[in-house]
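Student: Generate coordinates for the sequence data below:
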Amino acid sequence: MSELEQFREIFTSCNRKYWDMLDTLKSISKSTDDLNDQDKSNLTQYFNLCAEEYLYYKKYIIPSDVWNSWSIGMKSYITSDERIKEYWLEEVSTDSYYGIDKALKIHKCNK
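Tutor: The predicted model follows:
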């Protein structure tokens, strides 16, 4: 498969996965309730997509301009809601997301 075909396939797949979960993510971020198990499962699915995209970037399949755009969106979403951010920090502490936590540089704020 040519590099362009590979990029197009991965880019399309990642964007489709994101759009498929967008309504659910919006619903979670609009809620003020504590995250329930289903919310956490949906967020974990999103975090896995983010990690997958990061892995493709690290393997030089996704160009840096695409990664930069995606990572801005990730940071914005993850930090826009303290509940989501706290769950993100809990999840990435397991070291199971290919090091994306270091790339996004989202840290707990000390008050």
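Student: only C-alpha atoms for contact and neighbour calcs from this point on.
Tutor: OK.
Student: Pull out the buried residues from the longest helix seen in the chain.
Tutor: As assigned by DSSP state H, the longest helix anywhere in the chain is helix 3-30. Of all the residues in helix 3-30, those buried under the rule 16 or more other CA atoms under 10 Å are 7, 10, 11, 14, 18, 25, 28, 29.
Student: Please report how far the first one lies from residue 13.
Tutor: What it means is residue 7. Counting by CA to CA, to the nearest Å, the gap from residue 7 to residue 13 is 10 Å.
Student: And the residue nearest in space to the middle of the chain, how far from residue 70?
Tutor: In the chain, the centroid-proximal residue (CA atoms, centre = their mean) is residue 50; its distance is 3.1 Å. For residue 50, the distance to residue 70 equals 8 Å [CA to CA].
Student: okay, now residue 90: neighbour count?
Tutor: Around residue 90 sit 10 other residues, with neighbours defined as other CA atoms under 10 Å.
Student: swap in residue 93?
Tutor: As a burial measure, residue 93 scores 11 neighbours (other CA under 10 Å).
Student: for the one 5 residues further on, same thing?
Tutor: The burial count assigned to residue 98 is 16, neighbours taken as other CA under 10 Å.
Student: do the one 4 residues further on as well
Tutor: Taking other CA under 10 Å as the neighbour definition, residue 102 ends up with a count of 10.
Student: can you tell me which helix or strand it belongs to?
Tutor: Using DSSP states H and E, residue 102 falls within helix 100-104.
Student: Also this sequence, please, to line up against the first:
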Amino acid sequence: MKTNRSLAKFLSRNKTPISIYAAAIAITLIVPFLFNGNFLASQLGVITLSTSLFLGYLNYQHTQDRLFKDLFKEFNERYNALSDQFPRLEKEYTPEVKLSDIGDDDLKLIISYLNLCAEEYFWFHRGRLDIGAWESWKSGMSTWAKLPVVRVVFEDEVATWTTAYYADFNEFFKELL
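Tutor: As a prediction, the model looks like this:
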């Protein structure tokens, strides 16, 4: 039963490349009958090329899936290591918090979180993250961005982020504040 569902998902996900591959093979096999010629070498060439392109596409897709899995796993592990501290930060720091009120460990924790968010944003915009995972992470970012202590650290940090890597993230995160 699971194999049938997996096959159905595979076929659904790859309708277009499978259709193109099947059409190329069909055309290659039909053309000699239409023109009464001997196209065996051409047919084998087209079939080989089509098969190579199709398998290359599947390999590319597999590589993208593996990259997403690795990023998903790493980002979730890093978030899990940080997330237990956020309820404490919410209780410990008042809405009037100043940068000087924030302990060094908490400052490092929030900077690590902001770096994680920036990396997730970067990889999403590079097309390496699934939209569902991104929407979930974005929702979490929105929740934690509302903490005054996170806002204060972000505003201080953004002053030192001058690279293009952070530029778009800065604007994105400001909207969450």
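Student: re earlier: quick one: map the residue nearest to the centre of structure 1 onto structure 2.
Tutor: Alignment note: residue 50 of structure 1 maps to residue 117 in structure 2; criterion TM-score structural alignment.
Student: Spatially nearest residue to that match, not counting backbone neighbours?
Tutor: Leaving aside its chain neighbours, residue 117 of structure 2 sits nearest to residue 141 (7.2 Å; criterion: CA to CA, 6 or more residues apart in numbering).
Student: Kindly report the same for residue 24 of structure 1.
Tutor: Leaving aside its sequence neighbours, residue 24 of structure 1 sits nearest to residue 42 (CA to CA, 6+ apart; 7.5 Å).
Student: got the contact list for the helix or strand containing the one you found?
Tutor: In the assignment (DSSP H and E), residue 42 of structure 1 maps to helix 37-58. Contact with helix 37-58 of structure 1 is made by 14, 17-18, 21, 24-25, 28, 62-64, 67, 74, 84, 87-88, 91, 97-100, as judged by CA atoms under 8 Å, 6 or more residues apart in numbering.
Student: let's go with 7 Å and repeat that
Tutor: 28, 62, 63, 67, 97, 98, 100 (CA atoms under 7 Å, 6 or more residues apart in numbering).
Student: now it: how far from the chain's centre is it?
Tutor: A distance of 5 Å separates the centroid of the chain from that of helix 37-58 of structure 1, by CA atoms, centre = their mean, to the nearest Å.
Student: repeat for stretch 132-152 of structure 2
Tutor: Its chain's C-alpha centre and that of stretch 132-152 of structure 2 lie 17 Å apart, by CA atoms, centre = their mean.
Student: buried sites along that stretch?
Tutor: Within stretch 132-152 of structure 2, the residues that count as buried by 16+ other CA under 10 Å are 134, 137, 138, 141, 144, 145, 147, 148, 149, 150, 151, 152.
Student: Residue in structure 1 paired with the fifth one?
Tutor: The alignment partner of residue 144 of structure 2 in structure 1, by TM-score structural alignment, is residue 77.
Student: In structure 1, what stretch matches the host helix or strand of residue 30 of structure 2?
Tutor: Element membership of residue 30 of structure 2 [criterion: DSSP H and E] is helix 15-35. Using TM-score structural alignment, helix 15-35 of structure 2 corresponds to no residues of structure 1.
Student: Tell me how far the closest residue to residue 47 of structure 2 other than its chain neighbours lies from residue 46 of structure 2.
Tutor: Computed as CA to CA, 6+ apart, the closest residue to residue 47 of structure 2 that is not its neighbour in sequence is residue 25, at 5.9 Å. Separation of residue 25 of structure 2 from residue 46 of structure 2 (CA to CA) stands at 8 Å.
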